[in-house]
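>>> everything below, folded, please.
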Amino acid sequence: MSGRSVRQRGGSAAHRVLVVAHDAMLYGAQISLLDILGRIDKERYEPHVVIPSAGPFTEALRASGIPLTCGVVQRWIFFPKPMTLRAILRRPWRRLNHPYVLAFLSWLSLPFRVIVLVLLMRKQRVDLVYTNTATVLDGALAARLCSIPHVWHLREGVAGNRDLSSPLPLSWLPGFALSHSATVITNSAGLACRLFGNASPPQVKVVHNGIDSAAYLAEQPEPPLPSLVEGTRLAAVCGALQERKDVLTYIRSAARLRDSHPELHHLLIGQGSGDYLARLQNEIDNRGLTDRVHLLGYRSDMPALLSAIDVLVSTAVDEPFGRTLIEAMAAGKPVVSTRSGGPEEIIIHGECGFLAEVGDDAAVAEHLACLLDDAELYAAMGKAARERVLQYFDLDTSVRKIERIFDEALRTSENAPDLTS
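Coordinates of the predicted model:
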């Protein structure tokens, strides 16, 4: 590593880290990245974020004083957008918004974006590139061209992901990540196994997401909620309302409890596409839950909301980690989840929550009823949930692990160029 590519601060060296993000919305991957950048040792690492576009995430970065550049990178895989043939014929330009068209345009412009990124890296005298998603390749390719270390943080399973659409097979991605990275980080052992097989190479490191538990332990203000009668119990699903989250299974479980637990209401917290939201609303109406299920949209007051609910539920088909589960557990709430990957590493079944098989709405309803009907069990599980998060999912612990990975990547990088030349 060239000494000239490291900024001196008060006699100590701060390595410049180019951070590649993929989306301007504030969901799990972006919130976790924001937490990391907020806690990383600024005397040792100086982050600069590149991102496709502006949005709530970039606003949060600016508020935290983290420098960023928009429009330099682009995703190579996109969320599917339902389009009927009739709609396309009426408005042909809509074809340009099809995920396959967007992917083709992204691949076409990839060499030019990489060149621009290389120039930015030379100007910034970057020492290490840290990519926070599988859906952007630009950082890995630019790091290879500059012969500087690349750390790839994979937070999503791409192959088989119902919420991503690609015209190409995706079996090449794990091998590409390994060949273009000093270290590949996954946020759960389940995701590592899914991507790299049962015997993951030593190059792959598992770092569970961590949270600042203090934000959820503190007393919270009462959040704005729909008008509810006294004695109402609240269960909630939180996160992007997408196909992969299988919120329809949750609605079916809510229908099973409609008559036996009339005091129970359900909150769906998060944004979703118009098509999927319409399907959810149709299911809610058909099952007679119109006055019992409330779609709240995106909310920025999650600690207050989690303090107000009784149980958090995840019915995802594929969940690489499950950040909202540990947030609810930090607030002292027991949780119910499907066995969808990451949640199996978070929840000890029968101790701090319950696990059900994917798609089993009857089991989800049974576990919910068990928690609501047994106050002693509810209190014990809530306490155990909080203790588990404090012990195993601490933010500072996660950040220190990532810093050690950065240190190792920088230490073992060979023939690092002098980017000032």
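>>> make it CA atoms for all contacts and neighbour counts henceforth
Noted.
>>> wasn't Val19 part of a strand?
Yes. Per DSSP: H, G, I helix; E, B strand; the rest coil, Val19 lies within a strand segment.
>>> residues near it, how many?
Using other Cα atoms under 10 Å, Val19 is surrounded by 21 other residues.
>>> is it in contact with Leu37, as I believe?
No. Val19 is beyond contact range of Leu37, at 9.3 Å (criterion: Cα atoms under 8 Å).
>>> can you name every helix or strand that whichever helix or strand Leu355 is part of contacts?
Using DSSP states H and E, Leu355 sits in strand 353-356. For strand 353-356, the packing partners by 3 or more Cα pairs under 8 Å, 6 or more residues apart in numbering; DSSP states H and E come out as strand 335-338, helix 361-373.
>>> for the comparison step, fold the sequence that follows:
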Amino acid sequence: MTASRKRRIVYANHTGRVSGAEKVLLSMLRGLERSDYEAVVMCPADGDLQTALIAEGIPYATIPTLKARFTWRLDLLFSYAISFVRVMTRMRREIAALNPDFVHANTLRAGIAATIATIGTGRIVLWHVHDILPRHPLSTAIRALAYTSRRTQVVAVSDATAVAFKGSLPFGKRVHVIHNGADLSQFPWRTQGEAPLKCELGLPTGSFLICAVGQICARKGLRELLDAFSQIHQNATHLHLAIIGKPVFEHEEQYLSALLAQVNANGLADRVHFTGERRDIAAVMQSADLMVLNSREEPFGLVLVEAMSCGTPVLATRVGGIPEIVTDGETGWLIDKGDASALALKLAELSQRPDLLEQVSRVAKKTVCPRFSIEQFLTRLHAFYAQLPAMRNPAREISPTVTSGQRSK
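From the prediction side, this is the model:
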């Protein structure tokens, strides 16, 4: 592929706020072969995504925020439909001006909008599915749209996500699984005796620190984790729990408030520590004696790979894509979702088995991490890109509505 004929990809994201899918998007952009591809991102101005794009030197075009969620309320569905129309109208204009070879929609909502916005153009739209579709009439409509649009290709982040997306429709070879990948170089094996988070929190010698890292929302099962911790904290005084992260969306602020109230009501304020969002996640994981992902549903669970790379053992629920990462009793431990008693028993048991934790951690580092590296992810993604047909008129330049990213120094 010559420099004069780079393939242009327009990435579409329905929100400007950065959570799991947006972190994957930024990883894709960092790893894109600039000699072969040029990228432009369409995203709203709300949140930190455009700031991150500027830091990475990635140009972007601003689109309205797409306000749409699964709901049964007809009044909300009407307002969401209006939001879709606004976003699709702007997308169609931007895509026509940007003239990409194909569109990579980084979320389901972006995929829906981009597919409708490109009707009549023949342009390929790649849906990157980071979510497990719930049982809802709208899920049936979403599947039907993707299936009937022969221009649509789907990349799912796990086998579980792919199965849930396809439902009973015969998508055939149009649905591909490319597992997310972690930059393992950023998550080195922990140094014996070093635990900076324990020191920061002022934990006594001999403490056993359990960490939960990620977005603070109901899907992560944090309320149930607190229920389990409250069952054992009096008889296991060496246990401490650190919850690392923040709410991303406004409706999640109430969930955080409920968690704080639960901690205070159960007398756990000196044993449960909310740190907020942190940038030193590797240091956090290296300080943890056990990483817990107690999700009600989880499309993949990249945080588990990051913890394994640091040598931190993991305990997670048997949902979604998690069993594709964790083999129970060999590379970590799995429990059923929503079973606070089983979780409590497993936390207490593992806190007394440092030898077993060390053994399982070493197996996970050796056998799991290489399969889910950023290099594996990018290799498979770029191979997939190479199979997509080119659509762009090479004479057309990037739209003047695009804001050029400039790398921070």
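>>> tm score of chain vs chain?
With the length set by TM-score structural alignment, normalised by the length of structure 2, the two chains reach a TM-score of 0.86; 385 aligned residues with a Cα RMSD of 2.7 Å.
>>> okay, and the common contacts of Val19 and Leu37 of structure 1?
Pro47 (Cα atoms under 8 Å, 6 or more residues apart in numbering).
>>> dump the residue contacts of the corresponding residue of structure 2 for Leu241 of structure 1.
Here Leu241 of structure 1 is matched to Ile216 in structure 2, going by TM-score structural alignment. By Cα under 8 Å, 6+ apart, the contact list for Ile216 of structure 2 reads Leu222, Gly245, Lys246, Pro247, Val248, Glu252, Tyr255, Leu256.
>>> next: Arg362 of structure 2.
Contacts of Arg362 of structure 2 by Cα under 8 Å, 6+ apart are Gly311.
>>> that one pairs with which position in structure 1?
Mapped onto structure 1 by TM-score structural alignment, Arg362 of structure 2 lines up with Lys383.
>>> now its match: which helix or strand?
In this structure, Lys383 of structure 1 sits in helix 375-392 according to DSSP H and E.
>>> what residues of that helix count as buried?
For helix 375-392 of structure 1, the neighbour count (16 or more other Cα atoms under 10 Å) marks 377-379, 381-390 as buried.
>>> next: stretch 161-175 of structure 2.
Those would be Thr161, Ala162, Val163, Ala164, Phe165, Lys166, Phe171, Arg174, Val175, for stretch 161-175 of structure 2 by 16+ other Cα under 10 Å.
>>> show me what the third one aligns to in structure 1.
This points to Val163 of structure 2. So Val163 of structure 2 corresponds to Cys193, using TM-score structural alignment.
>>> roughly how far does its match sit from Arg411 of structure 1?
Cys193 of structure 1 is 27 Å from Arg411 of structure 1, where distance means Cα to Cα, to the nearest Å.
>>> distance between the longest helix anywhere in structure 1 and the chain's centre?
Of all the elements of type helix in structure 1, the one with the most residues (DSSP state H) is helix 99-124. When C-alpha coordinates are averaged (Cα atoms, centre = their mean, to the nearest Å), helix 99-124 of structure 1 and its chain have centres 23 Å apart.
>>> buried ones in it?
Residues 99-100, 102-104, 106-107, 110, 113-118, 120-122, 124 are the ones in helix 99-124 of structure 1 that count as buried (16+ other Cα under 10 Å).
>>> and the residue lying closest to Arg9 of structure 1 once chain neighbours are set aside, how many neighbours does it have?
Leaving aside its chain neighbours, Arg9 of structure 1 sits nearest to Glu43 (7.1 Å; criterion: Cα to Cα, 6 or more residues apart in numbering). Neighbour count for Glu43 of structure 1, taken as other Cα under 10 Å: 15.
>>> which residue in structure 2 aligns with Glu43 of structure 1?
Counting by TM-score structural alignment, Glu43 of structure 1 corresponds to Ser35 in structure 2.
>>> for that match, helix, strand, or coil?
coil.
>>> circling back to that earlier point, which strands or helices does whichever helix or strand comes after the helix holding Lys383 of structure 1 pack on?
For helix 375-392 of structure 1, the succeeding helix or strand toward the C-terminus, using DSSP H and E, is helix 395-412. The contact analysis (3+ Cα pairs under 8 Å, 6+ apart) places helix 395-412 of structure 1 against helix 28-39, strand 150-154.
>>> quick check: buried residues in helix 395-412 of structure 1?
For helix 395-412 of structure 1, the buried set under the neighbour-count rule, 16+ other Cα under 10 Å, comprises Leu395, Asp396, Thr397, Ser398, Val399, Ile402, Glu403, Ile405, Phe406, Ala409, Leu410.
>>> now for those residues, which pair is the farthest apart?
The most widely separated members of these are Leu395 and Leu410, with 22.7 Å between them, by Cα to Cα.
>>> if we can go back for a sec, the longest helix of structure 1 packs against which elements?
If contacts are counted by 3+ Cα pairs under 8 Å, 6+ apart, helix 99-124 of structure 1 sits against helix 138-146.
>>> which outside residues touch the helix it packs on?
Residues from elsewhere that reach helix 138-146 of structure 1, judged by Cα under 8 Å, 6+ apart: 20, 73-74, 110, 113-115, 117-118, 128-131, 149-150, 152, 180-181, 416-417.
>>> so the closest residue to Phe196 of structure 1 other than its chain neighbours is in which element?
Excluding the flanking residues, the one nearest Phe196 of structure 1 by Cα to Cα, 6+ apart is Pro174, at 6.5 Å. If you go by DSSP H and E, Pro174 of structure 1 is part of helix 173-179.
>>> what residues in structure 2 pair up with that helix?
Counting by TM-score structural alignment, helix 173-179 of structure 1 falls onto residues 142-148 of structure 2.
>>> flag every buried residue along that stretch.
Neighbour-count burial for stretch 142-148 of structure 2, counted by 16+ other Cα under 10 Å, picks out Ile142, Arg143, Leu145, Ala146, Tyr147.
>>> go on, stretch 131-142 of structure 2?
Of all the residues in stretch 131-142 of structure 2, those buried under the rule 16+ other Cα under 10 Å are Asp131, Ile132, Leu133, Ser139, Thr140, Ile142.
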